[in-house]
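Visitor: Fold the following for me, if possible:
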Amino acid sequence: MTKKCNFTHYESNLQLAVLKKCLLVSLIIFVLLMLAVFKASATVIEVLPKLEQMIENQQVAQNTNNQVQLGPVVELITDKQYQAAIGLLQQLQQQSPGNKTLCYLLALSYVGQENWQKADSTSQDCIKIDSKWPVIYSLRGPILSALGKKKEALQQYNFVIALTPKEPGGYLQRAKFLYANRKNDPQGLYRASSDIAKYLRLNGEAAAAYGLQGLIHLAFKQNEQAKPYLLKTIKAQPDNLTILSELLPLYYQENQTNQAQALLLASGKSLNKLDKEKFSQYKFLQAKHAIAANEDTKVETYFKAALKLKAEHLPARKAFIYWLDKQERLQETIPLAKQGLAFAPNDSYFTSYLAWALADKGTDLEQAQSWLDKAKKLAPENVFLSDTQAWLDVRQGNYRQALKHIQPSIHYAAQVPEIAYHLGVIHYNLGEKNKAIEYLQLSLKSQDSFNGRTQAQALLNTLSSS
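Guide: Model (predicted):
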């Protein structure tokens, strides 16, 4: 048994490792590992559970004559049989009311189910049992974060530090939260850096902070400073795919694809192939590496492998759609987007993409308009929806209306070749040949492929020869 809080497990973008702490004088140490990940756009962080337990003794003493056997409960939680664990814990609580450890494990089981409301109410019950127990505040922080209660979540980490000011772990834990919540708190990164400094001054294990330090440097756009920290982390934890996903692009930016490939292969060797979720993420990284290394023949294979392992892997699905779209393989993107909506019905990316793809296909404009209307409600700030609306107008022969609708997107024509192409088509149909040629040439200026490039080149050839 130790009095030192340990936050060394680092498995994600926002590794909220929640407290290895003495529960009672005699017998048990729990390590709760909370995993927070970037979804979709990598700008929204949501807390999701990854639970592992380290048990030094499978009993918690109530008194010299009565002990609660926790072995079966721990096994159920470790095996992710959360409902069974909940049932057993509720029985044990009837036998030993007021046992804070049983209360903690019950809250932990609800976290495993992602039943955040139940987890929250149970954690409050634990606080009523012992309001000075830092372990429960460490658990409640991620719970409140998952419920979107960021200010209240931060308070929980503050409580941990107030209760254990000389323990380094609480500062690293709060730093991880501040990094995760940086979009909502502009000063959060600076405060996270201060917490890491405090953690190190209190003799916290430096290696445990490397990954977070690297991520903070990346957030500050300090790539050179970030790279050594991320590299140290991945060498110590080759299966840390979240850190690897942040590190590899730094090598791609310097055209060091061979070095990136070596890191990727080393990581693959460390993975448990039976962990479908993690192996799906690995295949996703392989697909992105193949794109960076211009290994086009491998890209599709890796994307399909990632989705076969985990069909609801939304970032991989979106990246695959984007890549296929660039290859002008529109027919294949539509079913992928529809399948994505089955997993995430209100996802603005899938909704807006489906509206665009159906508009471009031109065979079901009514359905395209329906999806576009929904996309506008989900993401009214998305200026590119004006381009989709304009393209729908083009398909319906309303070229004046198309020119009106596309105005908010014109500013992006130089960066987005599809918009330049659409402007070229609109001006062509309005009889404005010179403007049409100007925009068509602009769309083809980039060497990147895009959906419509073939048609843009054909129309430009026609106009140039007439």
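Visitor: use CA for all of it now, contacts and neighbours both
Guide: Will do.
Visitor: quick one: whichever strand or helix holds Tyr190 to chain centroid distance?
Guide: Using DSSP states H and E, Tyr190 maps to helix 188-201. Here the centre of helix 188-201 is set off from its chain's centre by 23 Å, with CA atoms, centre = their mean, to the nearest Å.
Visitor: I have a second one here; can you model it like the first so I can compare?
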Amino acid sequence: MKAVADRDPGNAYLFHRLGDTYRRNSMFRQSRDAYMASLALGRDTGGLHRSLGVSLERLGETQAAETHLLRAIEIDPGDAYALNYLGYWWADEGRNLDQAIAMIERAVSHRPSSGFFVDSLGWVHYKLGDPARAVGYLERATELEPSDPEITGHLGDVYWALGRREEAMFKWRLALTLSDDAEEQALLERRLRTGLAPEEMPGSN
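Guide: Coordinates of the predicted model:
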């Protein structure tokens, strides 16, 4: 794909596709640069802004990432992936929670069978300090995506917050067996040793 783009350096579409290839291989600097080249050549689609926003967020360029994700939603208000990505990101960091929940609700309305989107909706309710409302969404999300360690771990957190400690431990142990990410594994191992710390409980911020 790069060779094709190099042979046709004025083709914005090819640079967009090149960026997608890099992004799928977690080569986020290269994907960012390819997407920026596509933008510079005049391409201005919601999908391009969404993909550029994702690449920038992965690189820690958060302000620019938010700008492009918001532009993607402006171009296509029904872009469930952009709505969920930005809404989940904000919810996970405890920011803009009212906007985050509205975005995720819109994403779920477009793709109700997506376990990842349903997980996001449960997680934002948890972050808002309402684990009782979150639990149904998280249980549904684990049914839709039973092999995803992050979703399973989220349900463990919600169970712990509800005082359902044995169920929380079971979900954290299951998530640990599903995960191949060292950072996530370390977090789950700490959960299994000590549970949720008081400052990690919903509504503690």
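Visitor: quick one: TM-score?
Guide: Here the TM-score for the pair of chains, by TM-score structural alignment, normalised by the length of structure 2, is 0.71; 190 aligned residues with a CA RMSD of 3.5 Å.
Visitor: before we move on, back to that, which residue numbers in structure 2 go with whatever helix or strand comes next after the helix holding Tyr190 of structure 1?
Guide: Note on helix 188-201 of structure 1: by DSSP H and E, the next helix or strand toward the C-terminus is helix 206-219. Following TM-score structural alignment, helix 206-219 of structure 1 has no partner segment in structure 2.
Visitor: returning to what we had before: show me what the helix holding Tyr190 of structure 1 packs onto, helices and strands only.
Guide: In terms of contacts (3 or more CA pairs under 8 Å, 6 or more residues apart in numbering; DSSP states H and E), helix 188-201 of structure 1 is packed against helix 169-180, helix 206-219.
Visitor: Tell me which other helices or strands the longest one touches.
Guide: Helices and strands touching helix 206-219 of structure 1, by 3+ CA pairs under 8 Å, 6+ apart, are helix 169-180, helix 188-201, helix 223-236.
Visitor: of all these, which lies closest to Ala458 of structure 1?
Guide: Nearest to Ala458 of structure 1, of all those, is helix 223-236, at 41.7 Å by CA to CA.
Visitor: buried set for stretch 344-363 of structure 1?
Guide: Along stretch 344-363 of structure 1, these residues count as buried under the neighbour rule (16 or more other CA atoms under 10 Å): 347-360, 362.
Visitor: wait, stretch 398-415 of structure 1
Guide: Asn398, Tyr399, Gln401, Ala402, Leu403, His405, Ile406, Ser409, Ile410, Ala413.
Visitor: now swap in stretch 174-183 of structure 2 and tell me
Guide: Using 16+ other CA under 10 Å as the test for burial, stretch 174-183 of structure 2 gives Leu174, Ala175, Leu176, Leu178, Ser179.
Visitor: tell me the most buried of the helices and strands packed on helix 188-201 of structure 1?
Guide: Across those, the average number of neighbours (mean count of other CA atoms under 10 Å) peaks for helix 169-180, which reaches a mean of 28.
Visitor: quick revisit: helices - which of the buried residues of stretch 174-183 of structure 2 land there?
Guide: Using DSSP state H, the members of those that fall within helices are Leu174, Ala175, Leu176, Leu178.
Visitor: quick check, nearest of the buried residues of stretch 174-183 of structure 2 to Pro9 of structure 2?
Guide: Nearest member of those to Pro9 of structure 2, counting by CA to CA, is Ser179, at 41.0 Å.
Visitor: how about the nearest residue to that closest one, chain neighbours excluded?
Guide: In this structure, Ser179 of structure 2 finds its nearest non-sequential neighbour in Pro149, 5.4 Å apart by CA to CA, 6 or more residues apart in numbering.
Visitor: Please pull up the equivalent of the one you found in structure 1.
Guide: That one, Pro149 of structure 2, aligns with Pro417 by TM-score structural alignment.
Visitor: Wait, that match touches Gln447, no?
Guide: No. Using CA atoms under 8 Å, Pro417 of structure 1 makes no contact with Gln447, being 10.1 Å away.
Visitor: Kindly calculate the angle that the strand or helix carrying Asn258 of structure 1 makes with helix 223-236.
Guide: If you go by DSSP H and E, Asn258 of structure 1 is part of helix 257-270. Computed by axes from the mean of the first three to the mean of the last three CA atoms, to 10 degrees, the angle separating helix 257-270 of structure 1 from helix 223-236 equals 30 degrees.
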